[in-house]
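> here is my input; please provide its structure:
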Amino acid sequence: MYTRQKQLDAFERLLDIMDDLREKCPWDRKQTMDSLRNLTVEEVYELGDAILEKDSEEIKKELGDVLLHIVFYSKIGSETNDFDIADVINSLCKKLVDRHPHIYGNVEANDEKQVKENWEKLKLKEGNKSVLQGVPKSLPALIKASRIQDKVAGVGFDWEEPQQVFEKVKEELAELQDEVNQNKNDEIESEFGDVLFSMINYARFLKIDPETALERTNKKFIFRFQYLEKKAKELNLDLSEMTLSEMDKFWEEAKTIKI
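Next comes the predicted model:
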């Protein structure tokens, strides 16, 4: 690992390179915050993929890409005299100090739950009109549901035991099935949403990140289906002409392979 001075030197080099690119590169010079936005979202998802794969080398590269975007936005902000990288960092440092009074003040927080409760209360004192104000509107629905539940739990609006949440899951499933049985199409979507929301809440009590859990299942399904495709091709079989039992044979084989 590098010394603190080496780390600072590396960051200074990045700032110098960003200055050069913004001045001399036609593509970099053309970028705006709006044009970078979708690219930033893509970089964060690529970082997420690397983390799921536990690929340290790739995580390092993707973190660099995310850091580049932070420096890029700060450079653009400095050109309009709105803010620069020092403002960004100082603002972050102030927020971290203010929101950790159990470290930098005299507030007690003996566990993670207390820390999160204090965090949400402090944000309300800072001027947030709602605990949910900080949940980005553009978040994917599954992640948004998880963040909503996490935030309201931070101020005490929560179940007490996992079993209570599981009972709620069963209740919502029963209500969904009831609407399906009655063929109430206008209500089925609503009840299905309630089932998903309650499952995401149950995941929180099980200490599982629902987005990560679902993505791991996606990857597992992709691997097994592609194994099925590979085996069918080796035997000159067309998937569309195979029976489910024939396909299931290869599917079961794929389940025995550790990925």
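
> make it CA atoms for all contacts and neighbour counts henceforth
Fine.

> in stretch 112-119, which residues are buried?
Within stretch 112-119, the residues that count as buried by 16 or more other CA atoms under 10 Å are 115, 116, 117, 118, 119.

> tell me which element the residue nearest the centre of the chain is part of?
By CA atoms, centre = their mean, the chain has its centre lying nearest to residue 143, at 6.2 Å. If you go by DSSP states H and E, residue 143 is part of helix 141-153.

> for that helix, packing partners?
When contacts are defined as 3 or more CA pairs under 8 Å, 6 or more residues apart in numbering; DSSP states H and E, helix 141-153 sits against helix 185-205, helix 210-234.

> list of residues touching the last one?
The contact list for helix 210-234 (CA atoms under 8 Å, 6 or more residues apart in numbering) reads 52, 142-143, 146, 200, 203-204, 238-239, 247, 250-251, 254-255, 259.

> Three-state assignment for residue 107, please.
Counting by DSSP: H, G, I helix; E, B strand; the rest coil, the backbone at residue 107 sits in coil.

> so the residue nearest to it when sequence neighbours are not counted versus residue 118, what's the distance?
The shortest distance from residue 107 to any non-neighbouring residue, by CA to CA, 6 or more residues apart in numbering, is to residue 101 (5.4 Å). Distance, residue 101 to residue 118, by CA to CA, to the nearest Å: 9 Å.

> also this sequence, please, to line up against the first:
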Amino acid sequence: MSLSNTEKLLGIMAQLRSPDGGCAWDIEQDFYSLIPYTIEEAYEVADAIERGDLDDLRLELGDLLLQVVFHSRIAEERGLFDFEQVAGSIAEKLVRRHPHVFGDAVYQSDEERKQAWEQAKLEERQSKRSAELPDSVLDGVPGNLPALVQCEKIQNRAASHGFDWPEVLPVFDKVTEELEEVRDAWESGDQAHIQEEIGDLLLVAVNLARHLKVNPEIALRESTKKFSARFQYIEKHVQESGRDLRDCKLAELDALWNQAKQALKKK
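Have a look, this model is predicted:
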């Protein structure tokens, strides 16, 4: 009987990690050394999705799966857990968090379903915590997430427990207030205070995104891509004139920027 692709992959990883004829690089890796590769592969999956390249998505998902298999193999060698237990854990969690699918629960709205999801996560976190440690609804948000993602998750947690504006208009006012505080800090010349107020402005901007049902990470990535496309349009036109960007006056570059906005919008 031929091995399934999953069994084949697990066997290949075991061979790569084997002290008897394995790969020296794979053998010397541990949980910590694999962190940057795991993060990078997750971002490459996101990139393939955003580019709409489904063939590349299949390959990138494979690379991400490799990281799961790699970590699981290291854990198995240490007698901690194996890939089968990893798969079993997530299967159990999915069933537990979807009682409306695998049980008798009925939710009347998407908001009610979301609250039940957050409550289930809270109960899971509480069951894992040591009795002597203080409990917080913010527990479990990874400290090494990108700042924008972490900010949104923490605000969602706080909001799910009632700490939130009931409507969006006060959030607009708060953005204006924080922007004025950035200006005051800038006028003071205190760089540490400027940084603090910029942070507060970004935080309330994330809050505004939440209220408007916009994912701030995706929104910023899209705006960054839009900025890059417009800037490259300017570069191309300046290069075609035989000049360098530094040779151009700001007014000319600004005019090209507006031209880029129109040209790329048509595309």
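
> ok, the contacts of helix 210-234 of structure 1 vs residue 185 of structure 1, which is closest?
Using CA to CA, residue 142 is the member of these that lies nearest residue 185 of structure 1, at 22.3 Å.

> average distance between the helix holding residue 143 of structure 1 and structure 2?
Helix 141-153 of structure 1, aligned to structure 2 and superposed, deviates on average by 1.2 Å (mean CA distance after the TM-score superposition for structure 1).

> now swap in stretch 218-234 of structure 1 and tell me
Stretch 218-234 of structure 1 sits 1.5 Å off on average (mean CA distance after the TM-score superposition for structure 1).

> what residue in structure 2 is paired with residue 210 of structure 1?
Under the alignment (TM-score structural alignment), residue 210 of structure 1 pairs with residue 216 of structure 2.

> quick one: its match from residue 73 of structure 2, how far?
As judged by CA to CA, residue 216 of structure 2 and residue 73 of structure 2 stand 35 Å apart.

> so which of the two has more stuff around it?
residue 73 (22 against 19; other CA atoms under 10 Å).

> wait, that one sits on residue 82?
Yes. At 6.4 Å, residue 73 of structure 2 counts as touching residue 82 under the criterion of CA atoms under 8 Å.

> can you tell me the helix or strand for residue 252 of structure 2?
Here residue 252 of structure 2 is assigned to helix 250-266, by DSSP H and E.

> ok, the residue nearest to the centre of structure 1 to residue 32 of structure 1 distance?
Between residue 143 of structure 1 and residue 32 of structure 1 the computed distance is 27 Å (CA to CA).

> same question for residue 91 of structure 1.
Distance from residue 91 of structure 1 to residue 32 of structure 1, by CA to CA: 22 Å.

> next one: residue 171 of structure 1
49 Å.

> and what of residue 24 of structure 1?
Residue 24 of structure 1 is 16 Å from residue 32 of structure 1, by CA to CA.

> and residue 246 of structure 1, by the same measure?
Distance from residue 246 of structure 1 to residue 32 of structure 1, by CA to CA: 54 Å.

> show the buried residues in the contacts of helix 210-234 of structure 1.
Neighbour counting with 16+ other CA under 10 Å marks 146, 200, 203, 204, 247, 250, 251, 254 as buried within the contacts of helix 210-234 of structure 1.

> need the contact list for the fourth one.
This means residue 204 of structure 1. Residue 204 of structure 1 touches 146, 150, 210, counting by CA under 8 Å, 6+ apart.

> as a markdown table, those residues with distance to residue 58 of structure 1 would be great.
Formatted as a markdown table, the contacts of residue 204 of structure 1 follow (distance: CA to CA, whole Å):
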| residue | distance to residue 58 of structure 1 |
| --- | --- |
| 146 | 27 |
| 150 | 29 |
| 210 | 23 |
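
> quick one: map residue 250 of structure 1 onto structure 2.
Per TM-score structural alignment, residue 250 of structure 1 is aligned with residue 256.

> without its sequence neighbours, what residue ends up closest to that match?
In space, and not counting its chain neighbours, residue 256 of structure 2 is closest to residue 234: 5.9 Å by CA to CA, 6+ apart.

> thinking again about what came up before, and which of the contacts of residue 204 of structure 1 is nearest to residue 166 of structure 1?
Proximity of these to residue 166 of structure 1 (CA to CA) peaks at residue 210, which lies at 14.9 Å.

> quick check: the closest one vs residue 178 of structure 1, distance?
Residue 210 of structure 1 sits 26 Å away from residue 178 of structure 1, going by CA to CA.

> re earlier: give me the buried positions along the helix holding residue 143 of structure 1.
145, 146, 147, 148, 149, 150, 151, 152, 153.

> what range in structure 2 matches that helix?
Under the alignment (TM-score structural alignment), helix 141-153 of structure 1 falls on residues 147-159 in structure 2.

> can you put the buried ones among the contacts of helix 210-234 of structure 1 in CSV and add distance to residue 13 of structure 1?
Output for those, formatted as CSV (distance: CA to CA, whole Å):
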residue, distance to residue 13 of structure 1
146, 38
200, 43
203, 43
204, 41
247, 55
250, 53
251, 51
254, 48
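
> show me which of those is closest to residue 126 of structure 1.
Distance to residue 126 of structure 1 across those (CA to CA) is lowest for residue 146, with 23.2 Å.

> residues near residue 127 of structure 1, how many?
8.

> average separation of stretch 196-211 of structure 2 from the aligned part of structure 1, please.
Looks like 1.2 Å for stretch 196-211 of structure 2 (mean CA distance after the TM-score superposition for structure 1).

> can you pull the buried residues of that stretch?
Applying 16+ other CA under 10 Å to stretch 196-211 of structure 2 flags 197-198, 200-211 as buried.

> hang on, the earlier thing: got the helices and strands packed on helix 141-153 of structure 1 as TSV, with distance to residue 109 of structure 1 columns?
Listed next are these as TSV, based on distance: least, CA to CA, whole Å:
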stretch	distance to residue 109 of structure 1
helix 185-205	20
helix 210-234	27
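
> mind checking which of the ones you listed is nearest residue 45 of structure 1?
helix 210-234 (11.7 Å).

> and the angle for that closest one with helix 185-205?
110 degrees (axes from the mean of the first three to the mean of the last three CA atoms, to 10 degrees).

> okay, buried residues for helix 210-234 of structure 1 please.
Neighbour-count burial for helix 210-234 of structure 1 flags 210, 223, 224, 225, 227, 228, 229, 231, 232 (criterion: 16+ other CA under 10 Å).
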